[in-house]
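In: Sequence and computational prediction follow.
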Amino acid sequence: MRAIFLIVVVAISVISCISTNSIDRRVASGDYSYAENGLTGSEASDYWHISEGADVYPYAWIKRLTNTVATVRSPYFTDLDKKYGILREPNYGSYSHIVPWVGLTLAWSDAPEDQADITKEKLQQKGIREEDILNRYQVITGKYGGEVKSIAMVGTNCSACHSSQLNVSGNPIFIEGAGNRLDIRGFFKDMMGSTIKMMLKPAELKVFLESFNYTPTEAEIISNEFVYKFKRDLRLPGFISRGAKRHILGMPEWNQKSRRDSKESPSAEVSPAESAKVQAEQVTADKDLDEYFEHLADPQLNLQEKIAKLVIQKHLLRHRDVVARYLKIMLALTVFKDDPAVRNHQIKNIDLKAVLSLELQARMEYMAKLISGYPETTEALARYGRTDAFGRIGNTVARMHDPNPLTGNVSLPSIWAIQYRDMFHWNGNTNSVLMRNIGQSFGLGAVLIEPDAKDGKKNRATTNFENLNKIENLMYKIEVPQWTKLIGENTIDKSKIELGCNAYIFNCMNCHSSHKKVGPNKELLQYRVFDLRFIGTDPNQAVLQTKLINGLPLRKALFGFTQGVRDQYHADFPEKVSSEGMLKNMEASYQLRGQEVFRDTFLGETEANVKYNLDYVDIQAQSGYAARHLAGVWASAPYLHNDTVVSMKELLTPPEQRLKRFRLDHREYDTQNMGLATFSDQELDVVCSERESACMKVNNSGVKEFYAKMKAGKNVSYKDITGNGDSNLGHNYGTKLSEEEKMSLIEFLKVLEPEREYAWSSGRKYYEIIGSVCKAM
């Protein structure tokens, strides 16, 4: 479908097929306590909530917004666990952060980095009540100097995708650092869809304005004027007929309040017949509008639905500047309603530059991009627990005029055991923690404040470098999840450990272990990236990013962008960069990792890798995926880089026999097969028809043809990618093991120990490997 928005596991008994009558098995998070897994409670709270500078949406709006896009109308900011898989914070209220959802941030716009995060403690110090930030702005000295008007903004940080919960026999267990069962696309889709729909519906907008203490009469007058002018400027078909214009402008309230220009005055009274005709036109147009919003993220559209959607999308895309302008007007009319520059709440009299800072203007322009999307971009359904992060980040910062197809969706990966990992991302393309985190902040919603500036400040960004530094150090502390600690030693079948360990040695260990130390001081663990032709898994994510960006490889275009943002920060804040905390962290990172490099996985090693003798990669011109250590893999289901294999047992099954359809939107775990629990075909039919993003539907179309060309010696490229990224083919390793060996291997992976750099501090030892032989202990 066309892209609309820009822009992110255990039951003691055997679970094979769960009935629909027992409990609600959506992604709702239950009442649970936080079991420390490397982070203390207060550290975890900071990890879940400190801002990366990607605070995209006004807090005053999100607390009032009604979800009008979803099947059931509801306050948008409630039940986020049930609707999108965003986890409710464990032990909420024990710490100072205000928002109760893991991964959601609350920060002041324009604020200096150390003052940005809004906490109960900081509000108390300023004498501000929590309810006040829903109705007021504050005047502050901004991050880049000067006096600015600042408001509370909501966003996300990395923990939304990289903290999870698994249900073991109905008991919720929090797994820090695990990929979440999260519908991040749905979260943003519904937020932006509900916002734009409200802005185009007078009745919805009237209710919204009344919540900002407008009287019903004031709210009705403003909403009618706003919606009429917005639709007029968008040039939406069916909304700008002569009769509709006369009907709207002839409303008594407008005449009484003189809320129109004299040129817009109707030349005569509107007859009842004409009024009825206009109202019928409006009903038809509104019906088309509703159909558009109902099908925003549905790739399976019939012709009529496609037309209804594309008609509106065309206008939103063509008139993105109009969308941005009216978002700014809406912000002025609501949070800044009492500002002197919002004179008499008349749209034509609002001085937007006097009301909104450059950052808030950039935020609204970014929202307009989220709403209007890309021209002619193919997008595959992301589904729960996945996103095409690289595609979206690349499109956001470098490919707006030539976007990549968004068909490279990948699993939200685990982020434990990363401090000594040599390269990051599924295809192992960078060694820089800071650079990947800068890119991530833009993927989540950080923006350039003044990208067209001519004075050398065009790379000034909202990215919060101080918090990125904190988050990086917190991530290093997250431990590999320990089954026996979180689930219990009594759940391990010790009789299977020795056979499983030997199966691991001969079928898994060679690929999923580090055989070499790299980096300046040879402290980093190198994990090999295996050529696609050897593993045979879906090629989309690895290959699509080889498309040139304005004649440049991705490594130069994207890395150049993030370097520009970093260098601008260094120039603006030399005292911060040289401060003890940040400088110490930068020096430690350089000692460990050396010169920052971005390796193009298709074109081979970079010049930097050779020049600085970092010895990070052995491979040359090939594309593929990195094989990570398997400690903690039990908490990472589903499997493969694109989440297309429901359990470890299925991964050990020949590809043609693997399950082709299963649910992604739940947390029930199958301990025997090590993966998500599966459901009956009958229940799948219901769930998949109601919410397609909740289901994985494997699609191997185009993948066999791609590999046939590769094996025939032809030069394949992104132009040969025709599938939607949802293939479960490949990774045939272990499929020929006996049933006993497979089940023993699964049991062994529950107790597999991490590398010594990440060794657990407690727990019994179940095995010992001496050479190529394993003995149970």
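Out: Happy to help now that I have it.
In: going forward, measure contacts between C-alpha atoms and count neighbours the same way
Out: Noted.
In: Distance of the closest residue to Gly30 other than its chain neighbours relative to Gln440?
Out: Among residues not flanking Gly30 along the chain, Pro172 sits closest, at 6.3 Å (Cα to Cα, 6 or more residues apart in numbering). Between Pro172 and Gln440 the computed distance is 29 Å (Cα to Cα, to the nearest Å).
In: Please enumerate the helices of the stretch 401-550 of the chain.
Out: Ranges of helices in the stretch 401-550 of the chain, per DSSP state H, counting those that start in this stretch, are 433-444, 465-477, 483, 497-507, 532-535, 540-544.
In: how about those in a markdown table, adding mean neighbour count and distance to Ala389?
Out: Output for those, formatted as a markdown table (neighbours: other Cα atoms under 10 Å; distance: least, Cα to Cα, whole Å):
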| stretch | mean neighbour count | distance to Ala389 |
| --- | --- | --- |
| helix 433-444 | 22 | 7 |
| helix 465-477 | 19 | 18 |
| helix 483 | 21 | 29 |
| helix 497-507 | 21 | 31 |
| helix 532-535 | 16 | 20 |
| helix 540-544 | 24 | 10 |
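In: I'd like those helices as a markdown table, with distance to Ala571 appended.
Out: Output for the helices of the stretch 401-550 of the chain, formatted as a markdown table (distance: least, Cα to Cα, whole Å):
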| stretch | distance to Ala571 |
| --- | --- |
| helix 433-444 | 16 |
| helix 465-477 | 13 |
| helix 483 | 47 |
| helix 497-507 | 51 |
| helix 532-535 | 42 |
| helix 540-544 | 34 |
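In: Presented hereafter is structure B, for comparison with structure A:
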Amino acid sequence: MLKLILKSTWFYRLPKRLLFFFTACITIYESYSTLKVVAIFFSILISPLMILVTLIPESGIDSESGAAIVSQDSFGDNYTEIRYLDQNWNSADSNWFYNTTIGSNLMPYDFFMVLEKEGGGELFRSNENMNFYRYLIRKASSGNPDGLPVGWVKSDYKSQKYIGLTCAACHTGQINYNGVGIRIDGGPASADMENCIIGLAKALQYTSNNEEAKKQFVKNVLARGHYKSETEVLGDLVKYEQQLINYITINRSPTPYGYARLDALGRTYNRVLEHLISEKELQELLLDHKIMYDGNMDDERFNKIIKEIARISTGDQRDRMMEYFTHTQYLTKQQLDRMRTELFNPADAPVSYPFLWDTSQHNYVQWNGAVMNSNLGRIVFGTEKVIGVFGSLDWTKKNFNSSVSIFNLRSLELHLQKLQSPQWPEEILGEIDKQRASQGKQIFNEYCASCHDNILPRMYRVSDIGTDPVMAENSFSHTGYSGILRNQYVGVGIGNILLGEKVPMVALLTKAALSTISTIDSDKNSFERRLDRSADFFRASFSNAPYPSIKQGNYDPDTTAKPFASLNAYKARSLNGIWATAPYLHNGSVPTLYDLLLPKKREGDPKDGEYRPDQFEVGSREFDPIKVGLKSSGYEGFRFDTSLKGNSNAGHEYTTGKTAQLNGKILKPLTKEERLDLLEYLKTL
């Protein structure tokens, strides 16, 4: 019974203030041996209270979902009601997932609440605008008083309120059919984060450059009562405008992402790099002839920059370093472009947002199994995510202070253990043909089960699968300056690696995350830190974290010569709930499951054959229960072009006679009727 209580939803949402004295008791116990008896007695006395408060719902948790409806939008979507499927979460569980901060600080909360779109008139946060970026809109409620979209939350760091993103922003999906919106907790979002951030930057630029808009903005921010002066507001306006422009500039990609995709890993790599760069490395880059050769870097200009380097290489300034060089005009555009190329890597491998059910049982996570999901690996992965979505990073050689909420990350991991895959709702999407499904199961066992029949995922070489290689290649081939981590060691699968001047990004990201986790949370007092530690101990003791194990499957193992060779692979996972996770393949290059069972059209193929679409529209949530996927034509959304880098829709053609099975055998292509049988079975998973 105790184990069930400690694993319950309420246990990791303990009202911390009520347990303040319990924490004080533990502190006294650890510090003064003469008071051990008193401390033990008090601990026993307070224990029943601990158990009771775990069963009391936290104030502010909604009993209703708070989902808002959309009558008609630019994508043709139309739903008048929202239904949640049974995924072993109740409405309080869902709302806790939507509303729990992980430490993301995109911009001051007051700014977001009053900021108008570029051109003025409409609030950026309006339901219409956030729905355009495909974030799921919500009504105001007790747990979400400002009516923020799913996954957008208020966070608190160093006594300032911010707007930030949570896991739910990217991992909550919805499909629509016949006027009903089906909410999928843990499913892939349709969000276009890339253009949402661009839109925010343009809104800040417009406000900054338009005197009337700026005056009204300052007035509205001051009216909220958290800023003391116009000067303070204008200072932050410049700061966050520059930060977002800097973020957009260093993550510029030749391949547009569109809806339902993001190169989260590439962008996280670049955030790490801009916060690791050292004063010495900046000086060396400014003296590098390959970067500065076409400029007139005279002594006066050089000395001005050198004087500023100590200031701009601090944690508070690194987020806008490239913008600083742009505004001061110390460097030419060509010099800036070469410096950006030298410092950062292109974030040009957008992938779909993975679905989260069952991930708590996976031994490795990420599309290419880059992070171990046992022991500390789970929190390392969570910390990396917060770094990527605008966590405040006050990193120095001595301390890696940040806004990352380790306590909430652990809570979210435990919360996800309850989440189950959604079952096909026959009352909405139509009944499953049992006879076809039975025939489809036989096809699944022959064509699919060798890779997808186990809850523990398997890894397979990219060259064997044949799908787009860019994401996997970027993960291990991208490198960067180690900066303030230089000459430190980081443990990887084959042993410890010394971080030299320029090293693989996967090693830098791991070390940066570990350093962040090990840094004492300076934003909490000692009692709060002890309480978090005690709660973490109890939760870790009763969690079902995967046991550390080697990767299964066929892939190239790590060696001393190639310590990250195993990352050149993709993960095959169980397919329960796969019907609700369109678009398909890791890069979202196939709109429906039916299309996935078709071959890619190649030169010389018959013109009248059935093939995967080379171009299709993305953005609509309207569901196609026949092809099992999202509507991909008949509206103006984002045009997905499979000819662009990172967008290939080739590979994984096991049902078409193009890709060999694990044993090297190529099975006969499925007929159309057999494809439909297999689809019917996939609906049952």
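Out: That came through, no problem. These numbers were taken from a predicted model, which means no experiment stands behind them.
In: Please state their TM-score.
Out: Here the TM-score for the pair of chains, by TM-score structural alignment, normalised by the length of structure 2, is 0.66; 496 aligned residues with a Cα RMSD of 3.4 Å.
In: hang on, the earlier thing: ok, which of the helices of the stretch 401-550 of structure 1 comes nearest His49 of structure 1?
Out: Smallest distance to His49 of structure 1 across the helices of the stretch 401-550 of structure 1 (Cα to Cα): 9.9 Å, for helix 465-477.
In: Quick one: the residues in structure 2 that the helix or strand just after that closest one pairs up with.
Out: Later in the chain than helix 465-477 of structure 1, the nearest helix or strand by DSSP states H and E is helix 483. Taken onto structure 2 by TM-score structural alignment, helix 483 of structure 1 occupies residues 424 there.
In: Then stretch 635-644 of structure 1?
Out: The aligned range for stretch 635-644 of structure 1 is 580-589, by TM-score structural alignment.
In: thought the residue nearest to Gly30 of structure 1 was touching Leu87?
Out: No: contact status for Pro172 of structure 1 versus Leu87: not in contact, 11.3 Å apart, counting by Cα atoms under 8 Å.
In: More neighbours: which of these two?
Out: Higher neighbour count among Pro172 of structure 1 and Leu87: Leu87, with 29 against 19, using other Cα atoms under 10 Å.
In: Give the aligned equivalent of that one in structure 2.
Out: Using TM-score structural alignment, the partner of Leu87 of structure 1 in structure 2 is Leu136.
In: Could you measure from its match over to His226 of structure 2?
Out: 28 Å.
In: Quick one: classify Val148 of structure 1 as helix, strand or coil.
Out: Of the three states, Val148 of structure 1 takes strand under DSSP: H, G, I helix; E, B strand; the rest coil.
In: Quick check: the gap between it and Lys547 of structure 1.
Out: 41 Å.
In: returning to what we had before: am I right that the match of Leu87 of structure 1 sits in a strand?
Out: No: assessed with three-state DSSP, Leu136 of structure 2 is coil; it does not lie in a strand.
In: Hmm, Gly147 and it touching each other?
Out: No: assessed by Cα under 8 Å, Leu136 of structure 2 is found out of contact with Gly147, at 10.9 Å.
In: which one in structure 1 is aligned with Ala472 of structure 2?
Out: Using TM-score structural alignment, Ala472 of structure 2 lines up with Ala542 in structure 1.
In: Look at stretch 217-236 of structure 2 and report the distance between its end residues.
Out: For stretch 217-236 of structure 2, the end-to-end distance is 12 Å (Cα to Cα).
In: mind checking how far it is from the chain centre?
Out: Computed by Cα atoms, centre = their mean, to the nearest Å, the chain-centroid distance of stretch 217-236 of structure 2 equals 31 Å.
In: go on, stretch 506-517 of structure 1?
Out: 31 Å.
In: For the match of helix 483 of structure 1, which outside residues touch it?
Out: Outside stretch 424 of structure 2, the residues that touch it by Cα atoms under 8 Å, 6 or more residues apart in numbering are 577, 579, 683-684.
In: Which of the residues you listed sits closest to Met50 of structure 2?
Out: Taking Cα to Cα as the measure, Met50 of structure 2 lies nearest Gly577 of those, at 36.9 Å.
In: Verify the contact between that closest one and Pro422 for me.
Out: Yes: the pair Gly577 of structure 2 / Pro422 is scored as a contact, 5.5 Å apart, by Cα under 8 Å.
In: which one of those two has more residues nearby?
Out: Using other Cα under 10 Å, the more surrounded residue of Gly577 of structure 2 and Pro422 is Pro422, with 23 against 20.
In: residues in contact with the more buried one?
Out: Going by Cα under 8 Å, 6+ apart, Pro422 of structure 2 touches 85-87, 184, 577, 580.
In: now structure 1: which of these match?
Out: On the basis of both residues aligned by TM-score structural alignment, their matches' Cα atoms under 8 Å, what survives of the contacts of Pro422 of structure 2 in structure 1 is 87, 184, 577, 580.
In: Could you list which of the residues you listed belong to strands?
Out: Mapping those onto strands (DSSP state E) picks out Ile184.
In: Redo the contacts of stretch 424 of structure 2 as CSV? Include distance to Asp73 of structure 2.
Out: Shown next, in CSV, are these (distance: Cα to Cα, whole Å):
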residue, distance to Asp73 of structure 2
Gly577, 27
Trp579, 24
Lys683, 28
Thr684, 31
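In: Could you tell me which of the residues you listed count as buried?
Out: Among the contacts of stretch 424 of structure 2, those buried by neighbour count (16 or more other Cα atoms under 10 Å) are 577, 579, 683-684.
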